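1. What follows is a protein structure lacking sequence information:
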């Protein structure tokens, strides 16, 4: 009798385990949704604007007023990267940098950033003389979509512009093989990750400040 009672008790517990799993999953989804809401409406609600004459670092990076800026939503070949074009190998990383410099055309740029990446670079949308540099670099084929500008990438690929005139490794794949700064696509999930990282760093920084004052 005791054995039968334990078996009946075990059978009754199984539905509870399933319900508990469902509730845990629902809670996890709710937490992620809350983080996404906060990331989209609070942390990134106020933009930081920078203007001036930039220094072009590579096809997707600028230095402006002492700040490092990474063009958000795009990924250009690394400076040392080579690609294959109609006439053979060529330094596509340097060509991408030249393409960005040409788009800027010696004009001042205005950049708007709402967050920073893991390397403390401002992830920014930049314009020069009304030209959207992020979009134009992808549309001209000298950068690929990296969380945004998918339509511009399709247009460049279909027309065979820039990198698409030949063959190339996507910059993230090239970095993985040849070494470089590991990056993630600038999509919504990475935005949440950057936000959480900034909160953690800010908390640790605050704790350090308090300790210094009391020491």
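-> Arrived safely, thanks for sending. Remember, it's a predicted structure, so these values are computed and weren't measured experimentally.

2. C-alpha from now on. contacts and neighbour counts both.
-> Will do.

3. can you give me the helices for the chain?
-> Assigned by DSSP state H, the chain shows helices spanning 2-38, 92-104, 133-139, 150-159, 171-178, 188-214.

4. okay, the ones you listed in JSON lines with mean neighbour count and distance to residue 78 next?
-> Shown next, in JSON lines, are the helices of the chain (neighbours: other CA atoms under 10 Å; distance: least, CA to CA, whole Å):
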{"stretch": "helix 2-38", "mean neighbour count": "12", "distance to residue 78": "31"}
{"stretch": "helix 92-104", "mean neighbour count": "21", "distance to residue 78": "5"}
{"stretch": "helix 133-139", "mean neighbour count": "25", "distance to residue 78": "14"}
{"stretch": "helix 150-159", "mean neighbour count": "18", "distance to residue 78": "18"}
{"stretch": "helix 171-178", "mean neighbour count": "14", "distance to residue 78": "6"}
{"stretch": "helix 188-214", "mean neighbour count": "14", "distance to residue 78": "21"}
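
5. In addition, the following structure is provided for comparison:
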């Protein structure tokens, strides 16, 4: 489990299961779009290679991982501020489970070092254990977006 530690939040938003998963690192509820803090997942149109060197829609897989994790649970997000697209930036939880950390540790997100060092250990673990994206080949989402 990943627990909240030293998270400084400006506000707390609680959802009562009416959650829309936009992509692997963005959710929407209570008319607010929240970008998950400190992580980056493949884009919906992004392709990666699996263990058989076949293309698969890794952005879709990351989104499905988040959908399956949330699975009608109530989530709480601690909001840190806004990004350049005016989305709220948040660390989100199901009870005490840090969703951001879970996505990285399960290999469906990368630690977004440009903005945070919070999830580097989870990324190292996922890579070592060949979790999610780490089972094959992929381009980091921030590099893929620049293509």
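-> Nice, I can see it. None of these values were measured; they are calculated from a predicted model.

6. on that earlier part again, nearest to residue 75 of structure 1, of the helices of structure 1?
-> Minimum separation from residue 75 of structure 1 across the helices of structure 1 (CA to CA) falls at helix 171-178, 6.6 Å.

7. just the angle between the closest one and helix 92-104, please?
-> Comparing the axes of helix 171-178 of structure 1 and helix 92-104 via axes from the mean of the first three to the mean of the last three CA atoms, to 10 degrees yields an angle of 150 degrees.

8. Could you tell me how far helix 171-178 of structure 1 lies from the centre of the chain?
-> 15 Å (CA atoms, centre = their mean, to the nearest Å).

9. who touches the spatially most central residue of structure 2 in this structure?
-> The residue lying closest to the centre of structure 2 (CA atoms, centre = their mean) is residue 25, at 3.8 Å. Applying CA atoms under 8 Å, 6 or more residues apart in numbering, we find residue 25 of structure 2 in contact with 35-36, 39-41, 63, 109.

10. which residue sits closest to it in space, ignoring its chain neighbours?
-> Nearest non-adjacent residue to residue 25 of structure 2, counting by CA to CA, 6 or more residues apart in numbering: residue 36, 5.2 Å away.

11. Alignment lookup: that neighbour to structure 1.
-> Mapped onto structure 1 by TM-score structural alignment, residue 36 of structure 2 lines up with residue 71.

12. ok, that match - contacts?
-> The neighbours of residue 71 of structure 1, taking CA under 8 Å, 6+ apart as the test, are 60-62, 123-126, 134.

13. Also residue 77 of structure 2?
-> Per CA under 8 Å, 6+ apart, neighbours of residue 77 of structure 2: 12-14, 90-93.

14. run the last query once more with 6 Å
-> Going by CA atoms under 6 Å, 6 or more residues apart in numbering, residue 77 of structure 2 touches 12-13, 90-92.

15. circling back to that earlier point, could you dump the contacts of residue 25 of structure 2 into JSON lines and include distance to residue 56 of structure 2?
-> Shown next, in JSON lines, are the contacts of residue 25 of structure 2 (distance: CA to CA, whole Å):
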{"residue": "35", "distance to residue 56 of structure 2": "24"}
{"residue": "36", "distance to residue 56 of structure 2": "23"}
{"residue": "39", "distance to residue 56 of structure 2": "21"}
{"residue": "40", "distance to residue 56 of structure 2": "18"}
{"residue": "41", "distance to residue 56 of structure 2": "14"}
{"residue": "63", "distance to residue 56 of structure 2": "13"}
{"residue": "109", "distance to residue 56 of structure 2": "16"}
